[in-house]
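Asks: What shape does this take:
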Amino acid sequence: MAVVIIGTLDTKGEEIAFARSVVESQGVDTHLVDVGVMDDPEIEPDTTAAEVAEAGGTTLESLRESGDRGEAMEAMGDGAAAVAERLREEGVLDGVLGLGGSGNTSIATTAMRALPVGVPKFMVSTMASGDTEPYVGARDIAMLYSVADIEGLNQLSRRVISNAALATVGMVANEPDVEVPDRPTVAITMFGVTTPCVQHARELLEDRGYETIVFHATGTGGRAMESLVEEGLVDGVLDVTTTEWADELVGGVLSAGPDRLEAAGEAGIPQVVSTGALDMVNFGPRDSVPEEFADRHFHVHNPQVTLMRTTPEENAELGEIIAGKLNDATGPTAMVLPLGGVSMLDVAGEDFHDPEADGALFDALREGLDDDVELVEREEEINDEAFAAALAETFDEYMRDAGVAPEP
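Replies: Alright, predicted model coming up:
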């Protein structure tokens, strides 16, 4: 059992040595990975900076000669990721602990993101009280704000580093008593305005013997789902809520990137897709919305979230994009349309009800989908129990046809 500690040993040797001593005082081995570039390490590493640089496709000498900090951070991050994956394969890595400022936070979390979900990952960072999304991404990385800079040992830094080291030890030394059911796993996407649909569909699928994992379609949620599909941890996808594509197209804050809706198709697993919350683009507080959208129709969801209604033109383009993604799928794929509305706000009498915009979305999908993609049209709105039941039924049929459904 071992904790891999990643740090710049040319500048943080004292602090990392202290973290190592705390971990080893609990009877857990350590493996130090040096990612410092500019100077020799203050303490002896188990994996040298030269080895990390080589794993990143370069040499330590060339990075030192270049003097380009950005280039060095990228190379050492790639190298640290490769080293972490190798150490895990060799049985040397049971958890990862990182300490540092912006540089080592970037490097160490790059290594952490290369590891599967479930491997303990703990980052003590001066960056942890700000925007952590670039560091965490779609992985289960715990970040602890260091409060003071990680520069020397004092009563504050000793306590913070000790807490982090002991927390990491606790994760690696105590195997969670979690029952892993032997049943097919389905990934489902949800947003607040599609929650009733997902809850009902999930209950129906669980009653039929499926294991369900629900992902909040907030950008990172979509990326996390796609990542788990790529890793082969999901047997099928019920993609109720494709709203992240509206943010990607229009410029909202919850985009999952241009690769959204590709993983299931590339893996060839069954996927049933709908148009959940494509009526909205997400922004932060109302005064954070870009000026270019000043004349658009908004709904203030709460003080931190402002929703903007998508236009017919945007919906037509969304339909074309989604059709193209589904047409590329190598596995069984269906699109199920809720003609009565794509979210809680998009039904008669609600703020985003816009039959013209919905019609543009539906028409684009009708015209753009190939014959290999089954198109199912339902008169209900997306949160109607009958629509949720139709989603669950279609998904179950696809899984049975693929031979991966639960035993009756």
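
Asks: going forward, measure contacts and count neighbours with C-alpha atoms only.
Replies: OK.

Asks: Could you point out the helix or strand that follows the helix ranked longest in the chain?
Replies: With secondary structure taken from DSSP state H, the chain has its longest helix at helix 69-89. Tracing the chain C-terminally past helix 69-89 and defining elements by DSSP states H and E, one meets strand 95-100 next.

Asks: Can you name every helix or strand that that following strand contacts?
Replies: Contact here means 3 or more C-alpha pairs under 8 Å, 6 or more residues apart in numbering; DSSP states H and E; on that basis strand 95-100 packs against strand 2-7, helix 102-113, strand 121-125, helix 155-173.

Asks: Another sequence for comparison is provided below:
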Amino acid sequence: MSVVIIGTLDTKAEEIGFARDVLESQGVDVRVVDAGVMGEPGPTVEPETPASEVAEAAGTTLERLRNEADRGEAIEAMGEGAAEIAEELHEKGVIEGILGLGGSGNTSIATAAMRSLPVGVPKLVISTMASGDTEPYVGARDIAMLYSVADIEGLNQLSRRIITNGALAMVGMVANDPDVDVDDRPTIGVTMFGVTTPCVQAARERLEDMGYEVIVFHATGTGGRAMESLVEEGIIDGVLDVTTTEWADELVGGVLSAGPERLEAAGDEGVPQVVSTGALDMVNFGPRDSVPEEFEGRQFHVHNPQVTLMRTTPEENAELGAIIAEKLNAATGPTALALPLEGVSAIDAEGEDFHDPEADDALFDALRSTLDDDIELLELETDINDETFAEVLAETLDEYMRDAGRAP
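Replies: Modelled structure (predicted):
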């Protein structure tokens, strides 16, 4: 069993040393990577990887970072270096788990290293930042964050207990082999929202009957990014991108954007993909009173007390159609676009709050006019949650997977 601890030994040596001792008391081999910049390591811990090596891995030197005395630049550089070190140690089989602890700076550096490692490698950070917005630290990786309650500054009855709990949690992750079966079936990534759930459930069941393993991702920004990162890692063999709603948030300014590179990974990697227009009728915000004033007068649907949906306009849908078509046009692998002509979500169907044929037509017309001829276009007179639509999605993707030699 081996665990790497990443931390700034110029400020957190006592606490890092305590975490190391807890791990070693449980029979874990520990390697400490020092990411401190401004001072020398505390006397209680001798790092296996000194800060100078971390700085060099980032293409700079510890001396330069100290002379510049720019904390933000130093943290960014040491995060880059720590990520390089972590990747190298993982390739050598040294890392079975990775632990970090500290405030915002330590958390930023340690989680940068964690995000560089594959999904499945145990990752845990004990942090003062774990009770706020954790997305910048976690990103699309399986990083566990444990709130430190008090600042990590010295050892006391509270910090000892919490650091011990975090260290023992890491021991549990690296010491126990749950004998999880590794499924060698071809893996399909699928995107879902609450308003596209019936479609995804039916398509998932059909694909599983065909012999595929299916992983469903919640299209909340991080969900789309997580799926695409796994495509890039080669873990996902085919994509059923039912729910492309994250692009509505990216364009209009909602809270669930996956960024401007969304819809590129499968195309770049040549992975077979079938894409649809799920939930492009909506932009996501938090509670109703959190919606920016600039959108007052628009049509809203309160999904729950924490989620407010805003209907996209014909103009926004026309722009979305052009963007998505251009993304698909750049694909290097087999690609189809499927249009549910009677509604792109559960609340866009006839009689529902967001039913707006004019807005949908603007979306579909832009897709049709921009899409290249070599992208297969499927148009069905159903709403997105019709079982027939789900069946066509699954069968089309299966056909592509067979042609590409990726079928079960």
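
Asks: picking up where we left off before, which residues of structure 2 does the longest helix of structure 1 align to?
Replies: Following TM-score structural alignment, the aligned partner range for helix 69-89 of structure 1 in structure 2 is 71-91.

Asks: cool, and stretch 341-359 of structure 1?
Replies: Counting by TM-score structural alignment, stretch 341-359 of structure 1 sits on residues 343-361 of structure 2.

Asks: quick one: buried residues of the matching stretch?
Replies: If you call a residue buried by 16 or more other C-alpha atoms under 10 Å, then stretch 343-361 of structure 2 has these buried ones: 343-349, 354-357, 359-361.

Asks: From those, which land in helices?
Replies: Among the buried residues of stretch 343-361 of structure 2, the members found in helices (DSSP H) are P357, A359, D360, D361.

Asks: does the most centrally placed residue in structure 2 sit in a helix, a strand or a coil?
Replies: When structure 2 is reduced to its mean C-alpha position, the nearest residue by C-alpha atoms, centre = their mean turns out to be A140, at 2.2 Å. Per DSSP: H, G, I helix; E, B strand; the rest coil, the secondary structure class of A140 of structure 2 is coil.

Asks: for the stretch 251-400 of structure 1, what spans make up the strands?
Replies: Counting by DSSP state E, counting those that start in this stretch, one finds strands in the stretch 251-400 of structure 1 at the ranges 271-273, 280-283, 298-302, 305-309, 333-338, 374-378.

Asks: The helices and strands packed on strand 95-100 of structure 1 into CSV, with extra columns for mean neighbour count and distance to P312 of structure 1?
Replies: Formatted as CSV, those follow (neighbours: other C-alpha atoms under 10 Å; distance: least, C-alpha to C-alpha, whole Å):
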stretch, mean neighbour count, distance to P312 of structure 1
strand 2-7, 26, 50
helix 102-113, 24, 38
strand 121-125, 26, 44
helix 155-173, 18, 50
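
Asks: how close does the equivalent of I269 of structure 1 over in structure 2 sit to E63 of structure 2?
Replies: Taking TM-score structural alignment, the alignment pairs I269 of structure 1 with V271 from structure 2. V271 of structure 2 is 45 Å from E63 of structure 2, where distance means C-alpha to C-alpha, to the nearest Å.

Asks: now do V138 of structure 2
Replies: To E63 of structure 2, V138 of structure 2 is 30 Å away according to C-alpha to C-alpha.

Asks: more neighbours, the two?
Replies: V138 (21 against 13; other C-alpha atoms under 10 Å).

Asks: right, and the more buried one touches S116 too?
Replies: No. With contact defined as C-alpha atoms under 8 Å, V138 of structure 2 does not reach S116; the gap is 11.1 Å.

Asks: Need the max-distance pair from the buried residues of stretch 343-361 of structure 2.
Replies: A346 and D361 (16.9 Å; C-alpha to C-alpha).
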